[in-house]
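[1] Provide a 3D model corresponding to the input given below.
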Amino acid sequence: MLKPGLRATRAIIERPATLSQIAIEPELVELILADMKDEPGSLPLAAYVLRELFEQSKQTGTLTRAAYLSMNGIKGAISAQADKQFVLLSPEAKATLPFVFRRLVTLNERNEPIARHGVPTTAFGTNAAAQQLLEGLDRAHLLVYSRDGSNQPVVELAHEAILSSWDELQPWLKSDGEFLRWKTDFDADVRAWVTHNRDRSYHYTGLRLAVAERWFKDYAADFDSPDAKTFMARSRQQRQLIRLLWRFVYTATLLIVSALSFQTLYQRSLIVDAAGEVVTFPASTARLGAEEQPIQLNAFGIERFEVTNRQYNICVEAGICLPPLYPSTTMAEEKADDLPVSWVTLSQAIQYCNWIGRRIPTADEWERAARGTDARLFPWGGEEPGEDHRINWTLSDFPELFAFHAVPANDPDYTSGATPDGIFHMLGNVQEWTNTPSDCELGCQREWDGTSPVLFVGQGWANGMWISGATLSPLAQRTPAEPNLALLDLGFRCAE
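    Here you go, the predicted structure:
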């Protein structure tokens, strides 16, 4: 709808009041005109606001600026119109709100939600419930339909203010914000790939491909673009080709073993045997520390289990790592191999992780893996530890769970104490080294210099008592230590 000229718009506001012999404050006219200027397509919403003002003026006989401001003006009308139509929809249609708005919304360079322009109507598929929601938004004058340069029907939000003013959208923007940020970057990468003639150098590999596959699994319906599907298929094909190439090289190496070092091949097989399973995380903003400060983190991966005696001893037998200061003697010999390795310094931990091609995590990475992005009090959530959330840690309120020694890193009896991502013993069992200097604040990117004090994190089985009703997550606690420290309940896990 084309907006009439300023003079005509002023007449639309003032003339009904004049005909009805109702006074209108001049300041109100100017305020409405200013708000309409900032909201394209706002004439129907202005009409809605004026109808409400006329109803209120029956007692006072005047259309006032104060009454208009009490309705939150044009933006308030946007939210009111949306609520009026949304309440009439079926539960199925209401449930498609995230599905629909993930197509209508993107993020700007400041990670703020903005309207996506020219969204093809085919992006919503044949979902009848989604179509019902779109029709409701259209009746509320919140959508603008048009045609693109190819004469194909497209749609977009008529009023970007709805993203900040409509309460129904706020939980979705909070829960899906991380995906929207990643999807905005992904769409840009796909466009760059298409622009550069689908050059394979733009394909995703390694951790970026693993993160993309995770989002594709969780939000499968949001990847309906043929280019996006082809981009992912080509990236997977390239990964498979690389794997086949490595297998070929490995086989060829065995056939010409006289020209290669047997020790190198032996080391490679040991590394494969020693390396633990990794859980990956996309780039995200997480609330960390006691004050729950928002910190931006890059994508990373961290091992699901603590490094065990068996894994560490492989490195020792390979002639790379030094043995722990003391052997593990806290359990029966047949179970000792699966216990988390302890009595190792930070340098020893780094030596092991570097040997398998990984590194020690930062304190921020470790805490994000333990607490998620929403500052969980405990690895599994907000419920206190106990029979439903078992951890290997001394609990004053649960004497039956008193920790006498470390337990195997992958002990299935402690599954209930793992994070939602399946990472074990982020609370209890052993404390863990990080490579974050002790004088580093939250968000600090500086790595350990090799000599200065560093931080270790978590709570070990032998080092503390937990009091029921605690308001501070033990996962937010970071302990400074000399890097040559070695303790009975201090171990590590690797990251990448």
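
[2] use CA for all of it now, contacts and neighbours both
    Noted.

[3] who touches the closest residue to residue 308 other than its chain neighbours in this structure?
    The spatial neighbour of residue 308 that comes closest, neighbours along the chain excluded (Cα to Cα, 6 or more residues apart in numbering), is residue 340 at 4.1 Å. Residues counted as contacts of residue 340 (Cα atoms under 8 Å, 6 or more residues apart in numbering) are 306, 307, 308, 309, 406, 407, 408, 409, 429, 430, 491.

[4] Go again with 10 Å.
    Neighbouring residues of residue 340 by Cα atoms under 10 Å, 6 or more residues apart in numbering: 305-312, 328, 406-410, 429-430, 489-493.

[5] With residue 316 instead?
    Residue 316 makes contacts with 310, 322, 323, 324, 352, as judged by Cα under 10 Å, 6+ apart.

[6] swap the cut-off to 6 Å and go again
    By Cα atoms under 6 Å, 6 or more residues apart in numbering, the contact list for residue 316 reads residue 322.

[7] Just give me how far whichever strand or helix holds it sits from the chain centre.
    Element membership for residue 316, per DSSP states H and E: helix 309-317. Chain-centre distance of helix 309-317: 34 Å, with Cα atoms, centre = their mean, to the nearest Å.

[8] before we move on, back to that, sort out which of the contacts of residue 340 are in helices and list them.
    Among those, the members found in helices (DSSP state H) are 309, 310, 311, 312.

[9] Here is a second sequence; please produce its structure as well for comparison:
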Amino acid sequence: MTGVPRWTGREIRALRTALRMNGRSFADAVGVSHRMLVRWEAGGEAVVPRAGNQAALDTMLATAGRAVQERFAALNTAAAAAAEDARAEQLLRRETQYTKSPVDGKLMVPVEEGIYLAGPAGTPTWTAAYLIDVYPTTNADYERFIRATGHPAPRHWPNGRCPADIFDHPVVWVTWSDAAAYAQWAGKTLPTSQQWEKAARGPKGNPYPWGDAPTAAKCNVHDSGIGRTTPVSRYQSGVSPYGAYDMCGNVWEWTATEPEPGRHELKGSAFTSPFTRAAPALFNDAADRMSDNDTGFRCASPA
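    The predicted structure is shown next:
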């Protein structure tokens, strides 16, 4: 379990909830008065306890056990993902600009023709106009595909059926060929690495979909401590300038770009990745036949 860089009232409330302790018992365990705990939790992110209390909270989390740590991670990142974010709210109000793909029914967002700043060096790069899926391909999306085509199901589905609790999670255990087959069925393609990166960073080449700040709480990466995929619509505060979700974290995504024969680029990082690997500009690739529990895809099409 990755530690907490700085405890605030928000993380303290999440830990108490994960431990399933009442306020007085939790305050006793930390070594503070119940009144102090109430003040911490009411203050939220504006309250930062002193160093001794921070150390006590570190110890409580470290010794709490795996189940508590998982609950804490889920509560803490969910709160960050759902927090009010004026920029995200503005983007979400652009619903009328979205279109629905006629075959798989997925929402797609338009990306205009023009130059964007690509790669770590911010190289001016031109792309034609295109559409890209708002969300990664989910297990529910993929199940419709295999029912329509007879394509083999991912290896982690019991008896070839998607478990109900991961319908809205990104599909994983898919090779590049699996992803390309889905895209062909849906009348779309896999995005090139340039298309994917522009949709993630915007025309100004933001380091992250949400802007400049390296904020791990806005995506599902290893630092979040969740240890598995999450629903594709969860991280509203991490949405890209074009309105695309999960462009950092959750799962790596296959692209159409082939740096050498038999290999294709992957973009975006995953729940298994350290946040240092999450920037959309970074390079990664894999053999086409590779499949694992942290790799999926989304589709694109001409505008």
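
[10] Show where the helix holding residue 316 of structure 1 falls in structure 2, residue numbers please.
    Helix 309-317 of structure 1 corresponds to residues 139-147 in structure 2, going by TM-score structural alignment.

[11] The matching stretch against structure 1, how far on average?
    Once fitted to structure 1, stretch 139-147 of structure 2 is off its aligned match by 0.7 Å on average (mean Cα distance after the TM-score superposition for structure 1).

[12] Would you mark the buried spots in that stretch?
    Going by neighbour count (16 or more other Cα atoms under 10 Å), the buried part of stretch 139-147 of structure 2 is 139, 140, 141, 142, 143, 145, 146.

[13] With stretch 213-220 of structure 2 instead?
    Across stretch 213-220 of structure 2, burial judged by 16+ other Cα under 10 Å covers 216, 217, 218, 219, 220.

[14] Quick check: the aligned residue for the fourth one in structure 1?
    In structure 1, residue 219 of structure 2 lines up with residue 391, judged by TM-score structural alignment.

[15] OK, contacts around that match?
    Taking Cα under 6 Å, 6+ apart, we find residue 391 of structure 1 in contact with 417, 428.

[16] if we can go back for a sec, same list (the ones in helices among the contacts of residue 340 of structure 1) but as a markdown table, adding distance to residue 301 of structure 1.
    A markdown table is the format used below for those (distance: Cα to Cα, whole Å):
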| residue | distance to residue 301 of structure 1 |
| --- | --- |
| 309 | 22 |
| 310 | 22 |
| 311 | 18 |
| 312 | 20 |
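
[17] which strands and helices sit next to the lengthiest strand in structure 1?
    Using DSSP state E to assign secondary structure, the strand with the most residues in structure 1 is strand 431-437. If contacts are counted by 3 or more Cα pairs under 6 Å, 6 or more residues apart in numbering; DSSP states H and E, strand 431-437 of structure 1 sits against strand 454-457, strand 490-491.

[18] Quick one: residues contacting the aligned residue in structure 1 for residue 283 of structure 2.
    In structure 1, residue 283 of structure 2 lines up with residue 478, judged by TM-score structural alignment. Counting by Cα under 6 Å, 6+ apart, residue 478 of structure 1 touches residue 457.

[19] and if we set it to 10 Å?
    Residue 478 of structure 1 is in contact with 289, 363, 367, 434, 438, 454, 455, 456, 457, 458, 459, counting by Cα under 10 Å, 6+ apart.

[20] Tell me the one among those residues nearest to residue 272 of structure 1.
    Taking Cα to Cα as the measure, residue 272 of structure 1 sits nearest to residue 434 out of these, at 23.1 Å.

[21] which ones are touching that closest one?
    With Cα under 10 Å, 6+ apart, residue 434 of structure 1 has these contacts: 346, 349-350, 359-366, 447-448, 454-457, 478, 483, 492-495.
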